[in-house]
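Novice: Provided below are the primary sequence and the corresponding predicted coordinates.
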Amino acid sequence: MPAIVEDIRYALRQFRKAPGFTATAILTLALGIGATTAIFSLVHAVLLKSLPVAQPSELLRIGDVENCCQNGGLEDDWSLFSYDQYRDFRDHTPGFSQLAAFQSSSDMAAVRRPGSGHPAESLTSEFVSGNALSTLGIAAYAGRLISPDDDRKGAAPVAMMSFRTWQQKYGEDRAILGSTFLIDGQPFTIIGITPPGFFGERLTSNPPSLWVPLGDEPLLRNSSSILDRPNIEWLNLIGRISPGANAKQIEAKMQLELRQWLLSPVSELSSEDRPLVLKQTLHLSAGGGGVQRMADNYKSGLHLLMWISSFVLLIACANMANLMLVRSTVRKQQISVRSALGAPRSRLVRQALLESITLSVLGGVAGVALAYGGTKLILHLAFPDTYIPIDASPSVAVLGFAFGVSLLTGVIFGVAPAWMSSHANPIEALRGANRATGQQGNLTQRVLVIVQASVSLVLLCAAGLLTQSLRNMQNQNFGFDAKDRYMLFCGPQLAGYRSDQLEPFYRKLHDALMSIPGVTSVSASLNSPLDGNQSNFSVYIEGQAPPPQGSNQSVSGLDRVSADYFKTIGTKILQGRGITEQDTASSRKVAVVNRTFANRFFKGKSAMGQHFGVMDQKYAGTYEIVGVTEDTQYLGPFQPIRPMYFVAGTQHVQYVEPIAQTWEKMLSYMNAIEIRTNGHVPNLESQVRRAVAQVNPNLPVISFKTLAEQVKSAFDQQSMIATLTSLFGVLALLLASIGLYGVTAYSVERRTNEIGLRMALGADRTAVLRMVIRGAFQQIFIGLAIGVPAAVGAGYAISSQLFGAKPYDPVILLLTTLTLCIAAFFAGVIPARRAASVEPMQALRME
């Protein structure tokens, strides 16, 4: 050990004597390791990290597929459950020490302190069972947790607040505990603060600010409550397994319990669905990572970025190998003298390896610092306008990853210098082994440059393809016009409006917004284009046989809209008309359908005048189709266009079934308000907020943005991947250029005598310049010969990430090849000019 310590101290002294070499090597490694570590930080946080709870390995999730929000009917592979199903599982499954329920989506709540004089602000809230937070094994930072006693009818309304909300909005004021807040107009007592870093049972871009017991759901949702609706599934279930229990046995028991519950009268299952009960399945999955919906969404993109950053690290390592090989060659004479003086070969090998490892560890330390900033940059690119609970500070796992990469790099790329040290011939070295002519003596370095050039081309082409794909996505026809359109989101239910109070509210809000100078039209809708939301129902066509049970071909999306909706968002009416002011509660019920709806359900026949309904065949004559619109994208840019029908916001169906009545009330609230202007309107947002406050000061504005911003947000993930791939491509090009410069400069230095002799024999400076640049481009051309086929192969490998872009786009290949050649020219011209400026007599005197 003392000898190893002495060798490390010697290596540090040598690095201090060669600051240029040391700085270049550390910076090269820092860029490669920093880029890889930054991506690994995100991969670790989104895909690998467990929930910040006690003993996450003991948690099991009921379900193995990701789902959201609310379902009705059979699921086949169950992952969402009703409150009644949760209670049945909780009371009859002894394999769990605790089984908890969590709302599968989040609600926006209007929150304010009584008597504060400030308008209500919207905060994210989530309903949880009384044992939810104790099941996860967290302790309250202040106050106490929600308990089962809080989750029962008649209990005093309580809520827990997140540490982040308490810190940022209320300055960690301890007086918050025990105080009363109005949540959607109802008084709630804040009983506790969750611990720092806790974000709930799932990672999301908008974690809850408040947790509310499930028992208070009817208080906040009033007539739209679904707590006592056994056939509406809306809860995620996570349990803590009992000591000694077997997960497979629990799964089999719960599957049996599910089928028994479905066949019981409580489930209200229709006679048509009963034969399908035996096909219903339920699977348990690891719950330590919580509900991993974000992980599923970002998995493919993060894996791609991990591969790309690994290629950047490969180029950095090739540069490191080049630098170490050059250093070993330059020090041949020194090593030979030490060998001649009796230094054992093992000592020379160990010293060379320790130098490489020490340098790599220093590069890794610098890389962690770069990774910290890189992770913050990636988070900003991935979630530009939202907060997600991912810490950019390096965690223990990330630090271990960076250290492991650094150590592995040092060992792998220290082997060649160590081998050269152990095979140094003292006699040959002392004769002047540093001198060389032609292409001899640096073959390994040239091979590494060729590898760098080919990998750089692959990354640049991938960046070009992803950027072109993103441009194609953003420029496609979505079926609406985003120019001079704005989106206002506000929830009337947050201000306490009941479903029977909505019509006058929307009329008043419409008039207030229309009074703003420059506003030309205003509309309201349940869902808006590319907001990612859609409610789906099975459609029954009058005069046609009902669709078979479980058939997806009969499913259509619903949007409830006000008059002038299609004009406001710029969607064309292909046939008939849109929803108008004449479509009132007392007039015939009408619907407008999109082209895909008309083609699927009427197969070439005209949809105009046809009738259809939802929920059941007996409602097939509910709506009369009065218009057909062009197809509009609502769910997302990669989702296929689905059938959609649009109904008037003022018209409601009087269903007989309780579940149908619940859905009809829930879908009455149109939270999206579309505003169209005549060009730019100064201070529009402040004017809109004032108009909303005039309608109701307790009505919170959830968000206000342009429709173009809403469209752009649908491409956040693709934009992140394209941007980071471009950054990594530029970084790879820079590292490859540095490698080419280093090898060319080293070759010029070794051939100084040869160049002097050539010039003494009559060669002019232009010939020397041409000779050096030709040598540099020989490596680049070989790299291109390898890189072009590899780039085409990489294009096919990422074809699932491409939209409207060919994997072998010749224009992108040409541009990236030209870019690489230009970089190679500038990397080679500096040492070439230095070579051309050598004085013959001075060169011939050099050793």
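Specialist: Perfect, thanks for sending it. Numbers count the residues shown, from 1 in each chain.

Novice: from here on, contacts and neighbour counts on C-alpha atoms
Specialist: Fine.

Novice: so the spatially most central residue of the chain is in which element?
Specialist: Nearest to the geometric centre of the chain sits residue 298, at 4.5 Å (Cα atoms, centre = their mean). Under the criterion of DSSP states H and E, residue 298 resides in helix 293-330.

Novice: could you point out which element follows that helix?
Specialist: Trace forward from helix 293-330 with DSSP H and E and the next one is helix 332-340.

Novice: and that following helix, how far from the chain's centre?
Specialist: 55 Å (Cα atoms, centre = their mean, to the nearest Å).

Novice: got a list of contacts for that helix?
Specialist: 345, 348, 421, 424-427, 429-430, 432-434 (Cα atoms under 8 Å, 6 or more residues apart in numbering).

Novice: neighbours of residue 400, just the number please.
Specialist: Other residues lying near residue 400 total 13 when counted by other Cα atoms under 10 Å.

Novice: How far off centre is the host helix or strand of it?
Specialist: According to DSSP H and E, residue 400 maps onto helix 396-412. In terms of Cα atoms, centre = their mean, the centre of helix 396-412 is set 25 Å apart from its chain centre.

Novice: Stretch 569-578 now?
Specialist: 35 Å.

Novice: and that stretch, which residues are buried?
Specialist: 569-573, 575, 577-578 (16 or more other Cα atoms under 10 Å).

Novice: end-to-end on it?
Specialist: 12 Å (Cα to Cα, to the nearest Å).

Novice: Show me what it is in contact with.
Specialist: 479-482, 485, 563-566, 592, 608, 626-630, 632, 674, 676.

Novice: can you tell me which of these are in strands?
Specialist: 485, 592, 626-629, 674, 676 (DSSP state E).

Novice: which of those sit farthest apart?
Specialist: 485 and 626 (25.6 Å; Cα to Cα).

Novice: Look up how far residue 841 lies from the residue of the chain positioned farthest from its centre.
Specialist: Within the chain, residue 761 marks the point farthest from the mean C-alpha position, 63.9 Å out by Cα atoms, centre = their mean. Taking Cα to Cα as the measure, residue 761 and residue 841 are separated by 11 Å.

Novice: Below is an additional structure, to be compared with the one above:
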Amino acid sequence: MATGKEFGMARVKQDLRYALRHLLRSPGFTVSAVITLALGIGANLVVFLLLYGVILRPLPFSHPEQLVRIARAYPGSGDSNAYSATKILFFSRTNRSFESVAGYDYFPHSVNLMEQQAAIPLQSLGVSSNFFHVFAMEPMLGHGFAPEDMQPGAAGVAVLSDATWRRQFNADPNIVGRAITLGSEKYTVVGVANPKFQLDNKIDIWTTLHLKEDAENHDNNYNVVARLKSGVTPAMAQDDLKRVLLQLKDTYPDLWSAQESAHVWDYHASLVGDVKPALNILMGAVGILLVVVAANILSLLLTRAISRRREMSVRVALGATGGRLLQQMLVENLLLCALGAVAGIALAQFTAPVILHLTPIQLPAFASLHVGSSGVAFAAGLAVLCAVLFSLVPALESRRVHLNDSLRLNTTRIAPGRVPAQRVLVVGEVAMSLVLLVAAALLLGSFWKLVHIAPGFDPANTATFKTGLSVAQTSTGAAFGQTLDTLAAHTEALPGVESAAAVIGAPMEPVPDLPFDIAGRPAPSDGSSYDEKYVPITADYFTTLKIPVAAGRAFTMADNKSSAPVLIVNEQFVHTYFPKENPIGQHVQIGKAMGPDFADPVREIVGVVGNVKQLGLEQRAPEMMYLPAGQVPDKMVQLIGQSRGMTWVVRKKSANVDLANALRGVFLDTAQLPIAGMTTMDHLMSDSVAQQRFSMMLLSGFGLIALFLGAAGLYGVMSYTVARQTKEIGVRMALGAARGDILRMVLREAGILVGIGLLVGVLASIAGGRLMSSMLFGVAPRDPIALLAGSGVLLLTGLFAAWWPARRAASTEPMEALRIE
């Protein structure tokens, strides 16, 4: 005798066989539904993989929840991740909350690996001795750094990344103990890092920082990462650091600020903070797209359910319960949605690597778009959710029809009676489509304004690239300036070159902020210094980028280490600090607050130049301080030149001139410096708006798919309505109604559905517009033009979709319609 479980399984198998036959009998419906589901589930899966790979997946370290970043915080301003070596060492030895604390360079820097007369550019990161210990990621070969490696004057040691070890040293198993040359400095390889060790930057090699506690150490140049002790929360650690800062006041009073506090925050969150808003918006967009997909398929299923009412009524008459019918529909829809999910997974598997390659969103190095168990589970969850929805709504709708009515139904005709659920679905599709179209229109308007804003310089015919600098070339300000001037002169001597210059960071690239004081003016009320952008340049920088000189003069080759210290500021600097004064002749001292080693001589402002969009086209032009590269203080040269390298801008006489090989030869022959990242200023500007362009294109694509599906849904509903009202239309026409009257009747009904959907969509767009404010430039989140444009496109598309059923209704012959039983 069969058990209940066996009987239940037999029923499921029977339902599966019936569902498969039912889907195969309607190949057109099945294929279109599977493709539509694949689009919806696949798009959601790709964005989920981005979201999971970047935000939800734990960092690939032991107990990643214990990793935190320590930042400086001041009232009324944001956090700063930079700390000085003295504070890092002081925190490390006086805290009670951290198992270990490590510091590392605020920015990776370029170094040249000298191998067999070749200079190979690498990205290097200086770290404290317990850096790998904090992450619980000891090197795969060899060992990490020891405390004595951080002592000033200690021999240089290095840990290679797994990729560098394999690429540059052919995975030599005897690499530990080998001597290498970085620039002009000798290092000994002590280890090869674990291949899973990835942070927010691609690092080729790690070296030790030489750190010591110093009462005059004001240079905040290092990030701080720490591992919490077991049972300690970030809030507890933050309270502990309040005690540490008070202790710092007694030990190093000159390094203590009454306004300063410490902010302890999750390390993972600190790496993905800039990416999260864009990913959340994309997730919301594909979620809306899935709603439109589900509504479209549900509308088709409702029409099929209506045509199957007689079949279902016969089943009920033969004893089938409502639960049994629901099970049958659920199995059918699970099979359909499973096929859609499999196709969606295949689509995501193919498109995810392409999206990862194309996306300009700055993803952390640990980000991955691999469709693993979590991705399959997500797709399966969406499939089950859709299947339940696709089964419940038709089941509830079918309860409105009485059994006897269904049994009397002629199976050659569509059942009479209105189907309000279909109209609700059309309204929902129109509303969701409008939300996506308005979002795309907002991004399109924002992008248009971005690309047409004046950047403050002329990017045409200008190449740009980066170079690292050796220790010898950055040993003093004089050596630094001489190296750059020599390279600029040799570059300008090349055929096809109009002018060339070096800068610490070209427009659209980050540049450092440094504190300064204005002669004859009291410091800010909080006792700190002013703080603005610090940009060392060579003489022809303004000429090369065609930045206009508004007042005074530009720099010349005579502005060097032996000449009077000078400074050029931009118009925004003048507006902020000298709104009612002539800035020419004013005096500024940079770096005094950083200690005597960084104190710059007092500089005279000799010129004012136009504003440049240094931080990006969407940002206002910051206050800028330009100074001759040859006049940078020695300590600052060593800090900036060795850690960041320099960016070069070269204006060509013609766009057709190819300088790549000639420039590589000049820099290698003149200074043994390889060049990296060669591109054009036009491309640099284009890259600066790449995230906005990518989001705009993705949302526009979602909007167009939703628009097409919404139009298809409206077409299906109106076709069904016309077929259902054939006899009514015949009666109207027999009684004298003109074809135009019938056309207007059908279009009026479609217009009402679209109009209600637009009203709901406008309200939803207005309510959700503020969520996009962080991605917009020069466009209000509730921009009326975007709302009107999206509404107009949807209204025209909806009426066009309804036109064909309306035209068919108006072409109905009265006598043929009246003969329908």
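Specialist: Everything's here; your move. These figures come from a predicted structure and were not determined experimentally.

Novice: among the contacts of helix 332-340 of structure 1, who's most crowded?
Specialist: residue 421 (26 neighbours).

Novice: which residues touch that residue?
Specialist: 328, 332, 335, 345, 348-349, 352.

Novice: Now do the SS call for it.
Specialist: For residue 421 of structure 1, the secondary-structure state derived from DSSP: H, G, I helix; E, B strand; the rest coil is helix.

Novice: Run through who's touching the biggest strand by length in structure 2.
Specialist: If you go by DSSP E, structure 2 has its longest strand at strand 118-127. Outside of strand 118-127 of structure 2, the residues within contact range by Cα under 8 Å, 6+ apart are 102-105, 107-114, 202-209, 468, 672-676.

Novice: I'd like to know how many residues surround the corresponding residue of structure 2 for residue 45 of structure 1.
Specialist: Under the alignment (TM-score structural alignment), residue 45 of structure 1 maps onto residue 53 of structure 2. Neighbour count for residue 53 of structure 2, taken as other Cα under 10 Å: 20.

Novice: Repeat that for the one 3 residues further on.
Specialist: Neighbourhood size, residue 56 of structure 2 [other Cα under 10 Å]: 13.

Novice: do the same with residue 328 of structure 2
Specialist: Residue 328 of structure 2: 20 neighbours (other Cα under 10 Å).

Novice: OK, contacts around it?
Specialist: 15, 19.

Novice: Work out for me the element the corresponding residue of structure 1 for it sits within.
Specialist: Mapped onto structure 1 by TM-score structural alignment, residue 328 of structure 2 lines up with residue 351. Take DSSP H and E as the rule and residue 351 of structure 1 turns out to sit in helix 345-382.

Novice: tell me which residues of that helix are tucked away?
Specialist: For helix 345-382 of structure 1, by 16+ other Cα under 10 Å, it's 345, 347-379, 381-382.

Novice: again, but for stretch 298-314 of structure 2
Specialist: 298-303, 305-310, 312-313.

Novice: ok, so what distance separates the closest residue in space to residue 306 of structure 1 that isn't next to it in sequence from residue 456 of structure 1?
Specialist: Ranked by Cα to Cα, 6 or more residues apart in numbering and with sequence neighbours excluded, the top spatial neighbour of residue 306 of structure 1 is residue 39, at 6.2 Å. Residue 39 of structure 1 is 18 Å from residue 456 of structure 1, where distance means Cα to Cα.

Novice: Of the two, give the one with the bigger neighbour count.
Specialist: residue 456 (32 against 25).

Novice: Counterpart of the more buried one over in structure 2?
Specialist: Per TM-score structural alignment, residue 456 of structure 1 is aligned with residue 433.

Novice: I figured that match hits residue 713, correct?
Specialist: No - in this structure, residue 433 of structure 2 is not within contact of residue 713 by Cα atoms under 8 Å, at 11.7 Å.

Novice: Closest one of the buried residues of stretch 298-314 of structure 2 to residue 97 of structure 2?
Specialist: residue 298 (55.9 Å).

Novice: For whatever residue of structure 1 lines up with that closest one, give me its contacts.
Specialist: Aligned by TM-score structural alignment, residue 298 of structure 2 pairs with residue 321 of structure 1. The contact partners of residue 321 of structure 1, by Cα under 8 Å, 6+ apart, come to 413-414, 445.

Novice: let's see it at 6 Å
Specialist: Neighbouring residues of residue 321 of structure 1 by Cα atoms under 6 Å, 6 or more residues apart in numbering: residue 413.

Novice: my guess is the match of residue 45 of structure 1 contacts residue 367, does it?
Specialist: Yes - look at residue 53 of structure 2 against residue 367 with Cα atoms under 6 Å: they come within range, at 5.0 Å.

Novice: matching residues in structure 2 for the helix or strand where residue 691 of structure 1 lies?
Specialist: Using DSSP H and E, residue 691 of structure 1 sits in helix 684-695. With TM-score structural alignment applied, helix 684-695 of structure 1 matches the range 659-670 in structure 2.

Novice: Next, residue 320 of structure 2: secondary structure please.
Specialist: coil.

Novice: Residue 780 of structure 2 now?
Specialist: For residue 780 of structure 2, the assignment made with three-state DSSP gives coil.
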